[in-house]
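> heads up, no residue letters with this:
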């Protein structure tokens, strides 16, 4: 593999990792606002949402997933599962945006967060997500090299520590949210 192709693949991984890390961290900082943002998409009936709290579950599952994907893309650990997860997330986000645009609801914010910002819904975001999906697919079907030795124990330990910290933050946020619902 030529050095140019190697550099392009590392750039794509770094680019995608920054996007997913910044989006996840932004949502981590304001999880209840992100939950309200998910509700604003109106993808499930209100009664169903009220009974099962799907927006709450989605809000508290998406940011650790985005941060985890970003870390995996950056370090090269669990690279293929992370690329598949990123691809699925981009498809789900695109479907949610397309549903709202087809309903004529372009007045709500995309709530993409991070370096992607929070613009009003538009077909441009679908095109952007398609481009990001192409980047994921190129990395999936291209020659994948993490640049790290698999025997290196430091990266998996950092990843494990990050997951534990995110789990503790998630637990704290869930506890606070449920106490808020009880009051």
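Everything's here; your move. Worth saying up front: this structure is predicted, and the values here are computed from it rather than measured.
> Please count neighbours and contacts with C-alpha atoms only from this point.
OK.
> can you give me how far the strand or helix carrying residue 178 is from the chain middle?
Taking DSSP states H and E as the criterion, residue 178 maps to helix 154-182. Distance, stretch centre to chain centre, for helix 154-182: 16 Å (C-alpha atoms, centre = their mean, to the nearest Å).
> A further structure is provided below for comparison with the first:
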């Protein structure tokens, strides 16, 4: 169970690192997306966008190092539920054309209920991970008195690589699906033109 929990924490850490770095590089665009949600006043939306990016980067580093792991997972859970709520509010308002602002390996998509489900599922996983104690690959264990050799092993490297490969596979699958969807839309458009003309 510890290996699965460690793997899950690393995957979530990598997701948030990718998203945080992407949003940091495009901070103005990210701020614009947060403003487009029209939930917070402009000034608060601008502050939230910056704080959001820094929290994404902070929790990713903490999760990848295994430092203050439970607190980092708690923050991740809250952030994911906030994102799901913001998307839901705009979906109920009929505002689906907005970019989700996810970035990184999660990609940028128009708002949809599937994004709400994805964020809620990730929040559930993150919340569950809080309950599973992990010492494998965690600096928390070293700070608690464990030997480095007990915490770091070839298994830690293997699990990091498996997590990276998992994200790369998911990202590739999402990109291929997007290409297929666009080609399908083009084909339908061309068939419609042929029928009319």
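Happy to help now that I have it. Source: prediction; values computed, not measured.
> Report the buried residues of the helix holding residue 178 of structure 1.
155-156, 159, 162-163, 166, 170, 173-174 (16 or more other C-alpha atoms under 10 Å).
> Could you list every helix and strand that it packs against?
helix 54-75 (3 or more C-alpha pairs under 8 Å, 6 or more residues apart in numbering; DSSP states H and E).
> residue range for the helix it packs on in structure 2?
Mapped onto structure 2 using TM-score structural alignment, helix 54-75 of structure 1 covers residues 44-65.
> In structure 2, which residues correspond to stretch 26-37 of structure 1?
So stretch 26-37 of structure 1 sits over residues 22-33 in structure 2, by TM-score structural alignment.
> So what would you say the end-to-end distance of the matching stretch is?
From its first residue to its last, stretch 22-33 of structure 2 covers 13 Å (C-alpha to C-alpha, to the nearest Å).
> Mind telling me which residue is nearest the centre of structure 1?
What sits nearest the mean C-alpha location of structure 1, by C-alpha atoms, centre = their mean, is residue 66, with 3.1 Å.
> quick one: that one and residue 17 touch, right?
No - between residue 66 of structure 1 and residue 17 there is no contact under C-alpha atoms under 8 Å: 9.0 Å.
> where's residue 187 of structure 2 relative to residue 175 of structure 2, distance?
Residue 187 of structure 2 sits 18 Å away from residue 175 of structure 2, going by C-alpha to C-alpha.
> Kindly report the same for residue 133 of structure 2.
Distance check for residue 133 of structure 2 against residue 175 of structure 2: by C-alpha to C-alpha, it reads 35 Å.
> Likewise for residue 9 of structure 2?
To residue 175 of structure 2, residue 9 of structure 2 is 24 Å away according to C-alpha to C-alpha.
> Which one's more surrounded, those two?
residue 9 (28 against 14; other C-alpha atoms under 10 Å).
> Does that one belong to a helix, a strand or coil?
helix (DSSP: H, G, I helix; E, B strand; the rest coil).
> Spatially, what comes nearest to it if we skip its sequence neighbours?
Sequence neighbours aside, residue 63 is the residue nearest to residue 9 of structure 2 in space, at 6.0 Å (criterion: C-alpha to C-alpha, 6 or more residues apart in numbering).
> Show the contacting residues for that neighbour.
Applying C-alpha atoms under 8 Å, 6 or more residues apart in numbering, we find residue 63 of structure 2 in contact with 9-10, 12-13, 69, 72-73.
> Any quick ChimeraX command for the buried ones out of these?
Only the buried entries of the contacts of residue 63 of structure 2 go into this ChimeraX selection, using 16+ other C-alpha under 10 Å:
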select :9,10,12,13,69,72,73
